[in-house]
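Peer 1: sharing a model prediction with you, sequence too.
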Amino acid sequence: MGEYVIKLPDVGEGVAEAELVEWHVKVGDLVREDTVLAAVMTDKATVEIPSPSDGEVIWLGAEVGDRVPIGSPVVRLKIAGEGNVTESEEPRPAAGKAEPEATPERTKAASKPVGIPTTRAIAAPAAVPRPEGEKPIASPAVRQRAREAGIDLRQVSGSGPAGRITHEDIDVFLTRAPQTARAGLVRKTLVEDIKIAGLRRRIAEKMSLSKSRIPHITYVEEVDVTTLEELRGSLNKDKRTDRPRLTLLPFLMRAMVKAIDEQPQLNAIFDDEAGTVHQHGAVHIGIATQTRNGLMVPVVKHAEARDLWDCAAEVNRLAEAAREGTAMREELFGSTITITSLGAMGGVATTPVINHPEVAIIGVNKMMIRPLWDGTNFVPRKVMNLSSSFDHRVIDGWDAAVFVQRIKALLETPALIFVDG
């Protein structure tokens, strides 16, 4: 038997350290070659660390949320055969961490032969409750699915490594034990401590920076989009096969470009340390996008040079890349103004937080049919609110209102969007 130390690999592009965002194993687990042990995040990407060998996990060198230097030991395995550790190179526990103590469970696990487990069919997991305080092991996506289905993960047995609960385990649980997921009223006393790490921590830091440094002014205006929706429906019905379907966003983007032509100070970055506003000619529109890991803002570069369908195609491409985790770093940075929309969940009005260090953000609220007075009668019209926030240090309330009113006029008379000048 030997010991094998796995070090944080060089992820390239000059990155010196990475944040540990998820452990997939714990001490005492038996793993196979290529089993994902952990995930780390840099400011460029999330990287998974696979096991180079079959073995037993005997040491973990960091906790979720820790920043780990490249080349530092992160996992130690006990393997069959010769390892890669000499006595002088043997890693020590990280500061504040002790070597794992021997327990009957760990001794039992260590006595098992290390190798590739035989393939097993998925059987219905026994609904054996975990002891109170023992945290089920599952990915964020599985936890979200369980919450939506009303499932207590403590009642679900996991078929993955170290008892990790998978989507297949949820499927089996729902098929075999639906009555458990819909149990009667039960008192719940468990408190789950969730460390803010990875993308969620970056979002928290960005929001804190925006709210602490930027005095927001929010302006809400109602927009009648009946004519625009009729136009959008006609364009989608008669569109060419090589063009994407149009949503509201491309029309809003084109309206913003035209409004920015008249008020270029809204398309800017405020360097509050230097006391300088960098007013941009290029309109790089950030599109706030909800992913399963949190909020990301991919950027449609040079919206001023894109027509309606080009805007739509680029929004679709970037949103898909953000949700799949394949967006490049340059596609997530460099916005000069941002759009945020919650779609059908958009509410009547919101108070969007500016994407620091920009000076403006346009928020789209949900569309509703409401009776509006046309001078003679009340008629049903499709309306929505735009909720927009501005940096009050450099944007006066009057200028903010003029900007939103210009966008409103363009959306309510969408033919103007296509008129040059």
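Peer 2: In hand now; what should we look at?

Peer 1: alpha carbons only for contacts and neighbour counts from here, please
Peer 2: Fine.

Peer 1: what segments of the stretch 101-250 of the chain are helices?
Peer 2: Assigned by DSSP state H, counting those that start in this stretch, the stretch 101-250 of the chain shows helices spanning 104-110, 140-149, 167-176, 178-181, 198-213, 226-237, 248-262.

Peer 1: mind checking which of the ones you listed is nearest residue 297?
Peer 2: Comparing the helices of the stretch 101-250 of the chain by their distance to residue 297 (C-alpha to C-alpha), the top pick is helix 198-213, with 10.5 Å.

Peer 1: from the contact counts, what lies against that closest one?
Peer 2: Contacting helix 198-213 under the criterion 3 or more C-alpha pairs under 8 Å, 6 or more residues apart in numbering; DSSP states H and E are the following elements: strand 17-23, strand 294-296.

Peer 1: also this one, for the comparison:
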Amino acid sequence: MALFTFKLPDIGEGISAAEIVAWHVKAGDHVEEDQPIADMMTDKATVEMESPVTGTVLRLAGEVGDQVAIGSMLVEIDTEAEGEAVAPPPPPENVIEAETPGERLIEGSGSDEACAAPAADQHGPAHHILASPAVRARAKALGVDLSQVKPAGEHVRHGDLDAFLLYNAGQGYRPAGASARRADEQVKVIGLRRRIAENMAASKRHIPHFTYVDEIDVTELERLRDQLNANRGDRPRLTVLPLLIVAICRSLPGFPMLNARYDDEAGVVTRHGSVHMGIATQTDAGLMVPVIRDAQDSNVWQLAAEITRLAEAARAGQAKAEELSGSTLTLTSLGPLGGVVTTPVINRPEVAIIGPNRIIERPVFRGKEIVAAKLMNLSISCDHRVVDGWDAANFVQAVRKLLESPVLLFAD
């Protein structure tokens, strides 16, 4: 045997450890050189590890979800095994094999009779069963076939129906119209979901949040958006987000404390001149935040194209590490599912996050007339250590002015 120990290399991001998010091999498998063996996640990206040698896997560093330190063993490979099957190590002696259903014992039953129900009599079709109209109506409502109910006497009574329901509650019986029963399951919190959990917990633990919400009349904005889309040519279709980003970028110079990152350990707030806009994006793996660099320098069409590109890359797992870090302000939107009001959680170490809610058409007063208007609530959550409520409210008012008079978005 020639033992080769593949140690987790320095992935080059200044990290001390990485998390196992997937194994592509198991003990006993034959691997070829350059064959994928594991996916390792850092704080910023998932990296695929490939075998540097050909041989048979002898031992793995741990299970999915475990952390592996840089420079420590990831996989041990026998390079002389030439594809021979190698049995995995036996399980620990204290592991108790689960019994099959037929071997499972019921504790606390005084005798065999105590845990066995009498077999159901086959009385024929339900209309031959002796039962009162009230019992028949109740059985029908519950979806119970009366021919399956064993009566204590000649008639099926409510007590007999109760006994049947009690016994069959754990035997897969469910009345008509009831939802299918689902088994409990345990899902290990690993990979991106664990990163999200850790980041959100740290954000709520360290940051005193407050949320301000205001209503914005986007009737004219929607009219303008429809006109732009009707004449867009081969450019991407506009959603509200690119227009909102333009309004945010135009308003931020008057409120520099919002486009900032707070290093609370050093006690330093960095107010950024450029707007690196994080776009919260839902993927199959969880929420990711790709970043539009220098959003203030882009027009609505460029912003729309970049939002689409980054979202597609994130959902396909192809976003680069530098595209998933360095945001100075985050925008989070659920689109048509946006609800009435949201209270988004700040993407630490940023100090603010903005959340547009869905657009709803409602009647409003315009002078003495009642007209239909398209309204949208805009939420902003801020770090109260750095941002005051007065500043947050005035910033939203500045954004509101631009969105309600959208021609200003394109004025110098």
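Peer 2: In hand now; what should we look at? Keep in mind that what you see is a predicted model, and the values were worked out from it rather than measured.

Peer 1: post the TM-score for the overlay when you can.
Peer 2: The pair, once superposed, lands on a TM-score of 0.71 when counted by TM-score structural alignment, normalised by the length of the second structure; 327 aligned residues with a C-alpha RMSD of 3.2 Å.

Peer 1: count of neighbours near residue 177 of the second structure?
Peer 2: When neighbours are defined as other C-alpha atoms under 10 Å, residue 177 of the second structure has 9 of them.

Peer 1: one more: residue 36 of the first structure?
Peer 2: 17.

Peer 1: please apply the same query to the one 4 residues further on.
Peer 2: As a burial measure, residue 40 of the first structure scores 24 neighbours (other C-alpha under 10 Å).

Peer 1: just the helices in the second structure please.
Peer 2: Secondary structure of the second structure (DSSP state H): helices at 133-142, 158-168, 191-206, 219-230, 240-251, 300-315, 389-404.

Peer 1: Serialize these to JSON lines and add fields for mean neighbour count.
Peer 2: Putting the helices of the second structure into JSON lines (neighbours: other C-alpha atoms under 10 Å) gives the following:
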{"stretch": "helix 133-142", "mean neighbour count": "14"}
{"stretch": "helix 158-168", "mean neighbour count": "15"}
{"stretch": "helix 191-206", "mean neighbour count": "16"}
{"stretch": "helix 219-230", "mean neighbour count": "15"}
{"stretch": "helix 240-251", "mean neighbour count": "21"}
{"stretch": "helix 300-315", "mean neighbour count": "18"}
{"stretch": "helix 389-404", "mean neighbour count": "18"}
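
Peer 1: relative to residue 257 of the second structure, which of those helices is closest?
Peer 2: Closest among the helices of the second structure, using C-alpha to C-alpha: helix 389-404, at 8.6 Å.

Peer 1: once aligned to the first structure, how far is the closest one on average?
Peer 2: Superposed on the first structure, helix 389-404 of the second structure shows a mean distance to its aligned partners of 1.0 Å (mean C-alpha distance after the TM-score superposition for the first structure).

Peer 1: contact partners of that helix?
Peer 2: Residues lying outside helix 389-404 of the second structure but in contact with it, judged by C-alpha atoms under 8 Å, 6 or more residues apart in numbering, are 210, 212, 214, 216-221, 243-244, 247-248, 251-252, 254-255, 378, 380, 382, 408-409.

Peer 1: in the first structure, what stretch matches that helix?
Peer 2: Helix 389-404 of the second structure lines up with residues 397-412 of the first structure when matched by TM-score structural alignment.
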